[in-house]
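Peer 1: just coords:
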């Protein structure tokens, strides 16, 4: 256990102006507050905040942060109050302790709204003072070091999972690589012990087989650098098991295929020496193509700077070399904590300095609920990163798998909303194109463009997904309201009532909605049926309807007119069925589907056979007169063709000459004489589709062409 005077001396070693009385008061206050409380290990609970404070002293943090470490559990687990902490230790410490307390009971379960709300509050506290995150990371690190004392296996796994999904990525975002690595490896021990044991065994085997290869490579690398006139400190290390395992999973490679199990760091005096050292390494050893990264000219968002290269080094071993200055090494090791370590503008260092944190706040504002915010945050934090550039050379950081739509939203929300196309490295590409490191991306915009619901399946970043969902909710609310109003009005006419004579307030109250508008929106979404509205507005309607049915009487009122459908993008509240791909000119019917509004099908769509039998859910629809002018519509055809050279080219050329656009093609059957393919193509209407089918049937290489209905 760290003694009271030892803690003070630890801080005094890097801060001669330490407030000894403040630390003493916090030490005694925490010990008395926790009293006889015990940890799962059986040790006095006070040892935990004391160890957290010790970890914070290793980061060389300021007095207020060390005191916060000592007090971080007092508001949550003892009778101590915020007012008491504020009176004894000041407003700054009280706010820090309160900020950490917001997250003290976080359990990362998307099913638990309270814990998602806790995380939301924590992000807000972190955005005001990044030290809240530093204390929480130190708290989690000590908890992970003592996790083996918890007997419940499921609880250990849950804690390990939230560590690897949230805390380790947060440590990386603020540049604390050493803490991130330790958190991941400790979590790996409980998440996948067999995989970790296997990787450790392989690393031990390599060490035994190669002997002291780290020492030999280090010695030779130092000698080569000295010959180049460079004074450098060189040391080697093995990658951590979790880092190796995740790379194997991500790249789908075996352990033997990894090229950077062993890495060497070269510490030199200045930036110029970094590039000279790189030249020395490249001139002596063969470079592995595609493995050079310059994070000095293009630092990572967490301010990490270094040169990375992989070479075929001594003894024909692939080795990764990282070259950096001492200041760069301090930032790489301690991250944001280095600002306190070297007294760099610590008074100005709050959450506003970190772009990723600003993006989190934006996601928080866009999210409909704390659970949705937590979902978006986990997507962004846990993903590997891709670095791309704007045409002006600005660096944009994106998650692995990001597309131009993600890029557009990372530039600005309005850029994302109006994105219609993208140029990657000067070439137009589909919006679904996956971006890679170093891509230069130019976004093509149109004021007439709005986000499509299909974009949610394309984007990889939480920020883009949150912005798209918020826009669709806003747009969808109006559309669902209008659709709900039409559905209720038509139902009232069929039942012999006039909607204008009713307020719908009784139905709204009876069905548990705050307002009539909310009720109509839920009707439009398909979550409330028009029959429920009728029966709630008119309590005797259910019996009246049943009497009519038994008597065989028709419903009063005229048959309702068809609801018009606009075209290629009818909106959020009305969606074209992906099973039959209706196009203007088709006879169509609508089915009210819970959560989706109205799904439009062709009248002969096979999936209608399994649709609801509720008559109120079926709608008479008709295309607007100018629906074909609204753009191209997706349809599918099945082509059976002879298997001969040039057949596919003739088919695609003829479709293009007839102004059709192939969006997808899939071979479903192939023999020596023929093959069958499914072709998705964009057409204006049924007439246009029929013309293309007729033209294809004239080709001598084509046996049959049919439209696919499901």
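Peer 2: Here it is on my side, so go on. Remember, predicted model here, so these are calculated numbers, not experimental data.
Peer 1: When you work out contacts or count neighbours from here on, use the C-alpha atoms and nothing else.
Peer 2: Will do.
Peer 1: Run through who's touching stretch 167-184.
Peer 2: With contact meaning Cα atoms under 8 Å, 6 or more residues apart in numbering, stretch 167-184 is reached by 137, 140-141, 144, 163-164, 240, 242-243, 301-304, 331-337, 356, 381-382.
Peer 1: hmm, 6 Å instead?
Peer 2: By Cα atoms under 6 Å, 6 or more residues apart in numbering, the surrounding residues in contact with stretch 167-184 are 164, 302, 332-336, 381.
Peer 1: Please apply the same query to stretch 420-428.
Peer 2: With Cα under 6 Å, 6+ apart as the test, stretch 420-428 has contacts from 429, 440-445.
Peer 1: how about those in TSV, adding secondary structure?
Peer 2: Shown next, in TSV, are the contacts of stretch 420-428 (DSSP: H, G, I helix; E, B strand; the rest coil):
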residue	secondary structure
429	strand
440	strand
441	strand
442	strand
443	strand
444	strand
445	strand
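Peer 1: Mind checking which of those residues are buried?
Peer 2: Among the contacts of stretch 420-428, those classed as buried by neighbour count (16 or more other Cα atoms under 10 Å) are 440-445.
Peer 1: got TSV for those, with distance to residue 612 too?
Peer 2: Supplementary listing: the buried ones among the contacts of stretch 420-428 in TSV, determined by distance: Cα to Cα, whole Å:
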residue	distance to residue 612
440	49
441	46
442	46
443	43
444	42
445	41
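Peer 1: got another, please set it beside the one above:
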């Protein structure tokens, strides 16, 4: 009852009596629903939802959110349904409670899958009403505060999940106070001894630093007073997890981390922020390159402040943050500071718009993610603490995480731009797509109609949106390529029996698909292309024939055009080129693998002739193919440079160049380059043989 009285007192400060009464009614409903249930600590279960409601009330949340906090476990842990809650407290409260409730009726293969599915469900609810995540954060905060009663293994698991997911979400929503408490409590649960030692060291350092901190603070206050500025100057103390992370990442001792003195200056207006900045720069020397203006360009979570680093007495570094009171409130409480349902001012709309934009991004990722585990990995990637600001050619500013590349920028502009991206210009110069971007650069993306994402982009794309869309496109493209190849392979065998897929469509095909558990014909064709089902056996089954009846096999070779996509790969052992006699092997991992007909590796596959496929090159070939050469040269300076220059003059890409065995007279050069055909390669080899110092040029067969 003492906790309820505290809640009532907090609510009466900003809610009407009628609203407070509705919240009390929700409490008594929750108390009755949880009657007889206890927590691990032995306390009545209702103490938990009451504590969650108190946390939400301290944020000055609206009555529906606080009622949802009181009722958030009712659907999950009692026999009360969502419909019953809606009848009692309205649809809004019922939707909020349902959004926070875990999925309890489904069996999962693993704990990770269960957690991922629950988070995915909550993300969808957040898209409808962002208050869902605020109730969930309050719920998780109280659970973290009472973590000590759980067994160590469960305690560590919950702490790890909080540090990986919920602390970054709190930061994304600008709720710095909640984020810092999450981090310190998570750190304490995961590394209790480290936590105790750093806490003791901080307390000890506080005593040594007290005089110097007070000295610096009084100097700043005196200078501001002389200039006529009304400001509050406070010393900032780093929280324990932040100290630990910096020690670990920067490999610095505790003393080196605590050498930095941090202060916050709170003023009344934006104009005063910039005036105060000039004032503190006149007291101490600013460190070049250490000034950041988050007022002109706010962080993705709405955070605004001026950051500068100064060199104080005896070279002591001093970090200064300058902001208004509204910015301070926003920095600590994020979207909860300006709740949409309490006010319609500009700050509210900006803050809410940023939060909703992030949630909308989650929704887009969820729609293209393959499964819940893939989705939650994308969310983890997306929760970056640092931003850079990149300009489009038209002057629009886009926020990206530090380390982002032009590929990330292209997908941030639009998914279609990312999918068709082929090159970029950074500050009007052509640059590779893998180059990390710096704040303030202008980036222009060059697109082409027929372009598509490259699997190599995964090596340097870091944003969740880019990685999710690349993965989705490649999966989709691989499926389309598989369907096309599977159709060609199956039709080729069916032609031998005077049939085709088109002729089989109808009850016979439907019965076959049902019998073999395929939902569509496309699913069957994918399996054929990927080597999971052999075309000859599948054709016999479709026609109702036994293997003995299949006396003839199709002799017609499949034409390879070079545009088949992901399901046709070219063997690296023999590097087949247009013009070479070729054969194919159906691999269960790579689909159709093309070899030269005389490749010795292909001989090993003749034990499984049903997987061998007759192939030929199409009359119209597209694309470049890799050829491998071995060049014997005189061992003298600059000969490799001459070879590279000669190849470049023929407008040919070098894939790989390396020197092999050498003695004082001769050396061997291994070379891989892109050519269009066997004839093209012959012309290249002829040009290389004419180089002075080149003794012999041969094509590598295996």
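Peer 2: Good, I have the coordinates. What you see is a predicted model, and the numbers here were worked out from it, not measured in a lab.
Peer 1: Can I get the buried part of the contacts of stretch 167-184 of the first structure as one ChimeraX selection?
Peer 2: The ChimeraX selection below is limited to those of those classed as buried (16+ other Cα under 10 Å):
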select :164,302,332,333,334,335,336,381
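Peer 1: about what we covered before: wait, which of the contacts of stretch 420-428 of the first structure is closest to residue 342 of the first structure?
Peer 2: Distance to residue 342 of the first structure across these (Cα to Cα) is lowest for residue 440, with 35.7 Å.
Peer 1: Now check that closest one against the second structure: what is it aligned to?
Peer 2: For residue 440 of the first structure, the aligned position in the second structure is residue 442, judged by TM-score structural alignment.
Peer 1: ok, now residue 339 of the first structure?
Peer 2: In the second structure, the residue paired with residue 339 of the first structure is residue 338, using TM-score structural alignment.
Peer 1: tell me the contacts of its match?
Peer 2: residue 348.
Peer 1: which SS class is it?
Peer 2: Residue 338 of the second structure ends up coil, using three-state DSSP.
Peer 1: Could you measure from residue 255 of the second structure over to residue 465 of the second structure?
Peer 2: From residue 255 of the second structure across to residue 465 of the second structure, the span is 40 Å (Cα to Cα, to the nearest Å).
Peer 1: More neighbours: these two, which one.
Peer 2: residue 465 (23 against 12; other Cα atoms under 10 Å).
Peer 1: aligned partner of that one in the first structure?
Peer 2: Under TM-score structural alignment, residue 465 of the second structure pairs with residue 463 in the first structure.
Peer 1: Now for its match: which residues touch it?
Peer 2: Residue 463 of the first structure neighbours (Cα under 6 Å, 6+ apart): residue 363.
Peer 1: Next, the contact list for the aligned partner of residue 408 of the second structure in the first structure, please.
Peer 2: The equivalent of residue 408 of the second structure in the first structure is residue 406 (alignment by TM-score structural alignment). By Cα under 6 Å, 6+ apart, residue 406 of the first structure lies in contact with 459, 464.
Peer 1: Which secondary structure element is home to residue 406 of the first structure?
Peer 2: helix 404-411 (DSSP states H and E).
Peer 1: how big is the offset of that helix relative to the second structure?
Peer 2: After superposition onto the second structure, helix 404-411 of the first structure sits on average 1.3 Å from its aligned residues (mean Cα distance after the TM-score superposition for the first structure).
Peer 1: Mean distance of the biggest helix by length in the second structure to its aligned residues in the first structure, please.
Peer 2: Criterion DSSP state H: the longest helix present in the second structure is helix 192-226. On superposition with the first structure, the mean distance recorded for helix 192-226 of the second structure (mean Cα distance after the TM-score superposition for the first structure) is 4.5 Å.
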